[in-house]
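Participant: Here is the input, now give the coordinates:
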Amino acid sequence: MPLSRRVGLAVAIAGSAVATTVLPFTAHAESTVLYVDQRATTCSDKGTGTQAQPFCTIQAAADVVEPGQTVRLPAKRRFTGQVTVKRSGQPGKPIVFQGDTTYGAPNTTVNAAGEGSTGVHAFVLDGVHDVTVSGLSLGAPQEAVLVKDSTRIVLDRAYVSGGGAVADPGATANVRVTGTSSNVTVSRVRVFSPPVAGVSIDAGVTGAVVTTSIVTDGPGRGVLVTDAPGTVVVGNTIAANCGNDLELAGNSAGAVVENNILTKRPAPRCGSTPTTAVPLVVSADSVQGTKADYNTVVGPGQASASYSWGGTSYATPEAFRATGQGAHDNAVDPGFGDDYDYEPVAAEGLTDAADPTAPGVPATDLFDREPADHPGIANTGPSGYRDRGALELQDSLRASLSGLPYSQENHPLNARFTVDYTASWAPGTATLDFGDGSTPLVVTPGQRFVDHDYPAAGSYTATLTATGQAGGVRKATATVLLNPVAQPWTQFWWSAGDRSRAQITLNAQSVSPWPIVRHVVDFGDGTAPTVSEGPNANPSISHEYGVGGSYTITSTVVDNHGRTASQTKTAGVAGPQAGVPFTGYFGGPTSHNGLFDNGTWALSYNKSDSRLNSSWGFGNPGDIPVVGNWDYTCQCQHAIYRPSTAAFDLSRRDGSISHVPFGNPGDLPAVGSWDRNGHDQVAVYRPSTATLWIRHDDGSYTPLHFGNPGDVPIVGDWDGVHHSQFGVFRPAANPWESNLFIFRHDDGSYSTVTYGMQGDLPVVGDWSGTGRTSYGIFRPGNHQFTLNNAYAGRPDNVYTIYNNYN
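Facilitator: Just a heads-up that it's a prediction; the model follows:
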């Protein structure tokens, strides 16, 4: 038939007796999980069952579990001993025992038998309600699961064995529901080799459901229902058992038997002629109100019965219809052969031939596969499409997924998934949802490995969803646990050049599981940090301090997840000290600059680079350099002012030294042509009172109050009048402010200009030969002069001088 769009089927279980059954189950929030792991070195049965300290035994968790909580059992674990459930859940808040047994995946085993164990059942649920046991491989000497006098119990997605040997007088069923139990559901359970019965629903039980399960290859019966009215047996594959496959015995009236595959293909252990067993047996007292339809029933041969209904045998489905039942039954060979999975062949009467509205039909099959509409087979069910038996034919669509943490360089939270999907009905598509909220990846046929970077450490369940064009869907999941990522770290070291320059070269080594994308170095001298970006963010970095000294260096790296690592060290940097700037005419039409440092003078004629022209010694540490014209010459002569003794030492042209005491300790020199007689006179500025004191050639002195306390004196020819004029420099008080130059004119007025920033020292001179004194600053942090050339209409001179001769 033409392809039809698949419609998802929710669980549809009719009647109040089974209305509470919901499959599949929804995982509980992480805060409601109790963990059990006997292999964990931190496990303790006296703890609270956290993931960090799980219980050692299932029983310890079962003794404290509360409604709505899930007891989580890890994969690839084998637990020994009987679990007796003594506590109950609540409607809508069941207690869940959750393992990891899914088809083709590592399983979680609970086996009553084992060293030191006296248990005879894997799970006992006696007198409890609202409990779910899911995802476990269960085994025991007697019933693996015993449910007694309990309500709203679900056994789902399990592999069950046990019950003892068929010749053992004490042999039992694999799963037994007994006593006054009600609303018990056995779903998606694989029972292999039942000795007496795979599933036994005993007298007094009401509203039991056996659905979507496989019960095969046992010496006993498949499913045995005795005096349990209202039992639903829907969508199961019960085959190759030596006893009756499905038997409603005693008074089990009002049952529903639909969508099952029941076949007596001989099993080797039954001998060659198991002719006494019948696929479907319904006793006389069980006929009333029982519905049997949409079943595929294949007897052991033409001479034997396929049905026993009310004591009468019927060889074929056609003959069985005389009872008014089995209108849609058939005897289509499911073609099991030696297929352990008992997946039927694609055939009309098997494929798309079940009743999807029957009670107890879950949304997915035994392997959690959704129904698919076969494009080449007509739908013979009453509506939609659903296959008979426990397995849904899926476009021959296969999907498998496994995943492992696969950390790689710069990809610490990478996981590698091995994907496999094929579709034979028609070309299909597949998507891989990584379980972290990212966009699912479209997987192409033949794509084998998929790598994915997760955003954070944790447990993630990826889901591979393969969809055939005919509507079939297969899903496979894989869970990966990614450990927390190590923190980044960094270290650095440096090397220095020769003493002539305060320069270092810094190298850093940084490691992070994620790529380093930024490297920031603060060299500790107030300059802007050096920032390197990109995949090679640890280069060799050179830095010029200009001034030797001790500096605190901080190196910080940032990876592409915003995580940082820093290291701070103190570097002793050799090199010239800042010195004190001086200015004067030492030959030529313009002023020259130099640095005085601890009695050493370094002079540069060039106002564009760091070259020095001469150096000499004069003065002591702590002196202040002074430049002036003492001997009526065209060139300046050097001198020092010693604040501690308040005296000038003037170097004369003839080599002599004139010692001139003047001022008070703490005064600052302010030499200038105050008498306008062809040479300079000494003067001092007292910052505490903002007063200039001028000493004249005749020994007298004149005071001039100008500026504010704390100002620094400056002397120059601001107006081009060929004699000295006074001014002050007011340093910036805050980093965001500018320095202030205040120039006093001959008429007593003054003008101001802002220039430079906090920490600068003033210099004044005629930098361009205009005949007027301009202003500038020296920045000790980097040995940089900046000289204003506004009077000449030219850009400022910016250059560096190092007192290399230090």
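Participant: Please count neighbours and contacts with C-alpha atoms only from this point.
Facilitator: Will do.
Participant: give the contact list for the closest residue to S738 other than its chain neighbours.
Facilitator: Spatially, and ignoring its direct neighbours in sequence, S738 is nearest to M757 (4.6 Å; Cα to Cα, 6 or more residues apart in numbering). Listed by Cα atoms under 8 Å, 6 or more residues apart in numbering, the contact partners of M757 are P731, A732, P735, W736, E737, S738, N739.
Participant: among those, which two are most distant?
Facilitator: Spanning the widest gap among the contacts of M757 are P731 and W736, at 12.0 Å by Cα to Cα.
Participant: need the helices for the chain, in chain order.
Facilitator: All helices of the chain, identified by DSSP state H, fall at 58-62, 317-320.
Participant: circling back: so between P731 and W736, which is more surrounded?
Facilitator: P731 (23 against 8; other Cα atoms under 10 Å).
Participant: The more buried one touches E737, doesn't it?
Facilitator: No. P731 lies out of contact with E737 (Cα atoms under 8 Å); the separation is 9.1 Å.
Participant: Alongside the first, I'd like the structure of this one:
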Amino acid sequence: MPLSRRAGLAVAIAGSAVATTVLPFTAQAERTVLHVDNRATTCSDKGTGTQAQPFCTIQAAADVVEPGQTVDIAPDRSYTGQVTVKRSGQPGKPIVFRGSFPIDARTPSVLASGQGSTAVHAFVLDGVHDVTVSSLRLYAPQEAVLVKDSTRIVLDRTHVNDATSAANGGTTANIRVTGSSSDVTVSRNRVYAPPVAGVAIDAGVTGAVVTTNIIADGTGRGVLVTDAPGTVVVSNTIARNCGNDLELAGNSAAAVVENNVLFKQADRCSTASTAVPLVVSADSVQGTKADYNTVVPLSQASTSYSWGGTAYATPQAFRATGQGAHDNAVGPGFVDDYNTVAAEGLTDAADPDVPGMPATDFFGEAPTDHPNVANTAPTGYRDRGAIEVQDPLLVSLWGFPFDLIGHPLNARFKVDYVRSWTPGTATLDFGDGSAPLTIESDQIVDHDYPAVGTYTATLTGTSLTGPSRTSTAQVTIAPVLELRTQFSWKLDDRSRARITVNAESTSPWPIARYVVDFGDGTAPTVSEGPSRTASVSHEYGVGGTYTVTETVTDDHGRTASSTLPVEVSGPQAGVPFTGYFGGPTSHNGLFDNGVWTLSYNKSDSRPGYIWGFGNPGDIPVVGNWDYTCQCQHAIYRPSTAAFDLSRTDGSISHVPFGNPGDLPAVGSWDRNGHDQVAVYRPSTATLWIRHDDGSYTPLHFGNPGDVPIVGDWDGVHHSQFGVFRPAANPWEPNLFIFRHDDGSYSTVTYGMQGDLPVVGDWSGTGRTSYGIFRPGNHQFTLNNAYAGRPDNVYTIYNNIG
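Facilitator: The predicted structure follows:
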């Protein structure tokens, strides 16, 4: 897998430490982990190194660590000073100094450094045994790690940066093993820009293993072994160094040099022209085995090998020594730092049984048999160099909520999918129980979740050769915004009382249905389906104030309503009146803002007569004031509690009577050939009659809120009283209550809520009947039960001319 993808996540964070006086170590041995965190506010070098109270310096932990314990160095930290390890582990119970620098890009990073202080090294292991230093990033002016006179030491997965280079004052190796050290393993380290040598194994060292390291871009050698017989140098990638890449100097006989990639680059530095990839001194030839190496010189004319002082330009020429039977000069074609391309001679071309060969590669990956490259290893399959070529199968998944219009529960996923060497599949499981999606390539995927919540989507890629990769992304879908209803209206035509309602409702989901009730008793207007519109128009029968209700439903079944009062001008229904205006039967008409419209015809809307008398807010009154055969008109003004009676001579009689809020109830109460004024007080259900002599008589009848009616219910040729009780609920009828001369009463139901009462003799029977006027549609309905005929139903529009 690409080094740059793994190391690219690194954040340098931890370093080495300065020794301090500590308390005697006792309780620590009972624990397996000691913690170091110099940013913790509770850190103390005099503590016990618990996670709650870590050490401030690595040195403090090194001074007290016991066999079998691990010194865990917190990520995202930087330390200065030198760590000198003075304590040893035991066989099978090593002391481990562990950071988390992401050589494999799977963990947070740690930087351990000796830079910026008087320290010479980052880590010094002198005279100790059974110690491991792992996963740290190291800087130092000289050797970053110095191992001296120590046994069973493992230096694994560290990153030694160019602070040690000659350009930065370094004059020695990045990693040095010296003195009487034995059984030291230097594995899976990234050694950058070595000034003298990336890894130096000095005289007197025995049993050293240098394996699976990347040692590159230095001004000096890659690996230098001097007078250290039996050293094993296998499966390293040593490239682009100015000096010899791998050199066995002095007497370093019986070495093993296999499975390495040694590579020179023409433009790297001027001294590279004299440098040799593989150099074995005359005293080191005896018993040394060199094979399965890929050796790429500076040019075809350059020396690839120096064996016992003899130069060889090519692997083919080198075979004359009896070595390098499987060596080649296949260009590694480095991609993504020091990953090699898949090629015969590199891939599946190493000896897996060589001493010191690790089970995994630089990144901790197990070997993979490339299906398209022939195996040339003696057994099994291993690649040359530090990095095993892996199946390119790669899946990466990122997800986040993404609010598409009409899709408030949507999440968007970015899918990266690199196909395997062999045919395979990739699927994206959204984590909500829906069917997984087959993935063919990199793409953007939108997905609607069924409900709010947190979901874990999983992208899985598989190969026919066996590898499987997964990547997950967690998305949290927030609650959906409410369905909000809002609308506006405008008056389209004042003369017709026509309005248009424009819905302005919003929902995260599409709106599927609009229902507008215009508040005048007509059926609501419904707009739904593919051709639905958010604007609907309506024409009222009369002007006035109406409560319009809009009910909206979105495509997920959520419903909400809102209301607005709507004031429209146009034809007004008016107040109905009834009287004898010529002929044997009663006539009906409408009074509207001082205009009287009379209809002589009880079957259509044609007006018979129109005149003006009164003001807006007045109540029409019809009666016989002057002993005439025909009725005369008048008005009652509730605001001033006064009657204005129109006389036959054209004069107006002003008669104050009653209280504001009373309703007129004119009738022939004195039975003397003309009518007297009277008022009905709804608040007390009392009729007050004013007699000709100025006196008045009260009559209690009905309930508060009733409307007075006056007629001849029994055909007795004089007025009788009654009340109209409007329906309290839409499903209930109105009630007419008729009072008879003996004080009894009878009732009849007729009409519905919103109707206004009218009474008169529609058929000439000599008895007063009842009826209603429905303002919403200007319709009169007159009961003709006394005459045995069907009811009269017709319409009158006021002020038509």
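Participant: How alike are these chains, TM-score-wise?
Facilitator: Once superposed, chain against chain, the TM-score is 0.55 (TM-score structural alignment, normalised by the length of structure 2); 672 aligned residues with a Cα RMSD of 7.9 Å.
Participant: Which residue lies nearest the spatial centre of structure 1?
Facilitator: Computing the C-alpha centroid of structure 1 and ranking residues by Cα atoms, centre = their mean puts A456 first, at 1.0 Å.
Participant: Surely it touches N414?
Facilitator: No. Counting by Cα under 8 Å, A456 of structure 1 stays clear of N414, with 10.0 Å between them.
Participant: what do these two both touch?
Facilitator: When Cα under 8 Å, 6+ apart defines a contact, no residue borders A456 of structure 1 and N414 alike.
Participant: rewinding a little: out of the helices of structure 1, which is closest to G220 of structure 1?
Facilitator: G220 of structure 1 lies closest to helix 317-320 among the helices of structure 1, at 23.7 Å (Cα to Cα).
Participant: Skip the chain neighbours and tell me the closest residue to H129 of structure 1.
Facilitator: T151 (4.5 Å).
Participant: what's near enough to touch the residue nearest to R77 of structure 2 when sequence neighbours are not counted?
Facilitator: Leaving aside its sequence neighbours, R77 of structure 2 sits nearest to I13 (Cα to Cα, 6+ apart; 3.6 Å). Neighbouring residues of I13 of structure 2 by Cα under 8 Å, 6+ apart: P75, D76, R77, S78, S109, V110, L111, A112.
Participant: most neighbours, which of those?
Facilitator: A112 (34 neighbours).
Participant: isn't it right next to L136, touching?
Facilitator: Yes. Counting by Cα under 8 Å, A112 of structure 2 touches L136, with 5.7 Å between them.
Participant: Out of the helices of structure 1, which one sits most buried?
Facilitator: Per-stretch averages of neighbours, counted by mean count of other Cα atoms under 10 Å, single out helix 58-62 among the helices of structure 1, with a mean of 22.
Participant: list the helices and strands it packs on?
Facilitator: Helix 58-62 of structure 1 sits against strand 70-72, strand 83-85, with contacts defined as 3 or more Cα pairs under 8 Å, 6 or more residues apart in numbering; DSSP states H and E.
Participant: I'd like those strands laid out as CSV, including mean neighbour count and distance to V684 of structure 1.
Facilitator: Compiled in CSV, the helices and strands packed on helix 58-62 of structure 1 are given as follows (neighbours: other Cα atoms under 10 Å; distance: least, Cα to Cα, whole Å):
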stretch, mean neighbour count, distance to V684 of structure 1
strand 70-72, 23, 89
strand 83-85, 22, 101
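Participant: Turn those into TSV, columns for distance to S407 of structure 1.
Facilitator: As requested, the helices and strands packed on helix 58-62 of structure 1 are exported to TSV (distance: least, Cα to Cα, whole Å):
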stretch	distance to S407 of structure 1
strand 70-72	27
strand 83-85	39
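Participant: Tell me which of those strands sits nearest to S193 of structure 1.
Facilitator: strand 83-85 (22.9 Å).
Participant: I'd guessed N330 of structure 1 sits against N295; true?
Facilitator: Yes. Contact criterion Cα under 8 Å: N330 of structure 1 and N295 qualify, at 6.7 Å.
Participant: who's more crowded, the two?
Facilitator: A count of neighbours by other Cα under 10 Å puts N295 above the other of N330 of structure 1 and N295, at 31 against 20.
Participant: So the more buried one is in contact with L246, correct?
Facilitator: No. Contact criterion Cα under 8 Å: N295 of structure 1 and L246 do not qualify, at 11.6 Å.
Participant: Many thanks, we can stop here.
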